[in-house]
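Engineer: okay, predicted coordinates and the sequence, questions at the end:
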Amino acid sequence: MSQVHDYKSRLSDPASRKFETFSYLPPLSKEKIREQVEYLLKKGWNPAIEHTEPENAFDHYWYMWKLPMFGETDVDKVLAEAEACHKANPDNHVRLVGYDNYKQSQGTALVIYRGKTV
């Protein structure tokens, strides 16, 4: 059996905190983020962009960047909104959420920009 790793994510160390599944992997390249947006749109999920200060990421709701992009099918438009949110809030974490209309829940959520941690 392979050895299980302890991902040293601690509340006392903001730089170590993990958010969503992909945060346990190496940072996603722009191409990999694009692939995730393509997947989200192919599933028919509605993309939304959210952001929050790193110190509030665990115990607060994230702020919604505009309204969810209902019915959006253009990958570049989703990526442009994510980039605009990041530029407007450079110190915040920014995540992409895919809302599944059928299940009325999030189909996916992943942090695509990490804010500055102290």
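Structural biologist: Arrived safely, thanks for sending. Numbering: from 1, shown residues only.
Engineer: can we go C-alpha only for contacts and neighbour counts from here?
Structural biologist: Noted.
Engineer: measure the closest residue to residue 109 other than its chain neighbours to residue 69 for me?
Structural biologist: Distance criterion Cα to Cα, 6 or more residues apart in numbering; nearest residue to residue 109, sequence neighbours excluded, is residue 97 at 4.3 Å. Distance of residue 97 to residue 69, given as Cα to Cα, to the nearest Å: 10 Å.
Engineer: what do you get for residue 75?
Structural biologist: Taking Cα to Cα as the criterion, residue 75 is separated from residue 69 by 11 Å.
Engineer: coming back round to it: looking at residue 97 and residue 69, which has the bigger crowd around it?
Structural biologist: Set side by side, residue 97 and residue 69 show unequal neighbour counts under other Cα atoms under 10 Å, the larger going to residue 97 at 21 against 17.
Engineer: quick one, helices of this structure?
Structural biologist: Using DSSP state H, the helices of the chain run over 30-42, 75-88.
Engineer: contact partners of the first one?
Structural biologist: Which is helix 30-42. 46-47, 72-73, 75, 78-79, 98, 108, 112 (Cα atoms under 8 Å, 6 or more residues apart in numbering).
Engineer: comparison target below:
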Amino acid sequence: MQAYKQSLKHETFSYLPQMTPEQVRRQIAYALAQGWNPAVEHTERGTPAKESYWYMWKLPMFGEQSVDAVLAEIEACHREFPNHMVRFVAYDNYAQSQGLTFVVYR
């Protein structure tokens, strides 16, 4: 068993290699197909204490059905905060929880 450093691993897919743009697109498409509401969050890189709080980029995109619109917001957040980690979050209204979340920019 290998121990991982806390600062290197974040969220659902963090133990896998970095996702390609097409894989990111497919994950977002899946979340939208489930009827989940997308959102974008960001945080500073640094200590684990800082990484436990994520700032919301704008409001969640309630009812958004366009993968391209979601990707545009992810890119806009990354341009605004180039040194921050940026993640995609999909909120499940029925379960009232996050249905999916993963870091797009580490």
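Structural biologist: Perfect, I can see it now. All of these numbers come straight from a predicted model, not from anything done at the bench.
Engineer: TM-score for these two?
Structural biologist: The TM-score (TM-score structural alignment, normalised by the length of structure 2) is 0.93; 103 aligned residues with a Cα RMSD of 1.0 Å.
Engineer: who touches both of residue 97 and residue 69 of structure 1?
Structural biologist: Overlap between the contact sets of residue 97 of structure 1 and residue 69, as judged by Cα under 8 Å, 6+ apart, is given by 46-48.
Engineer: put the buried members of those into a ChimeraX selection.
Structural biologist: For selection in ChimeraX, the members of those meeting the burial criterion (16 or more other Cα atoms under 10 Å) are listed in this command:
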select :46,47,48
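Engineer: now, which of the shared contacts of residue 97 and residue 69 of structure 1 lie within strands?
Structural biologist: Members of these lying in strands (criterion: DSSP state E): 46-48.
Engineer: how about the residues you listed in TSV, adding distance to residue 91 of structure 1?
Structural biologist: Converted to TSV, these look like this (distance: Cα to Cα, whole Å):
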residue	distance to residue 91 of structure 1
46	25
47	22
48	19
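Engineer: if we can go back for a sec, let me see the contact set for the counterpart of the residue nearest to residue 109 of structure 1 in structure 2.
Structural biologist: Under the alignment (TM-score structural alignment), residue 97 of structure 1 maps onto residue 89 of structure 2. In this structure, residue 89 of structure 2 makes contact with 38-41, 98-102, judged by Cα under 8 Å, 6+ apart.
Engineer: ok, now how distant is residue 89 of structure 2 from residue 4 of structure 2?
Structural biologist: Residue 89 of structure 2 sits 23 Å away from residue 4 of structure 2, going by Cα to Cα.
Engineer: next up, the contacts around residue 105 of structure 2.
Structural biologist: Here residue 105 of structure 2 is in contact with 78, 84-87 (Cα under 8 Å, 6+ apart).
Engineer: out of those, which end up buried?
Structural biologist: The neighbour-count test (16+ other Cα under 10 Å) applied to the contacts of residue 105 of structure 2 identifies 78, 84-87 as buried.
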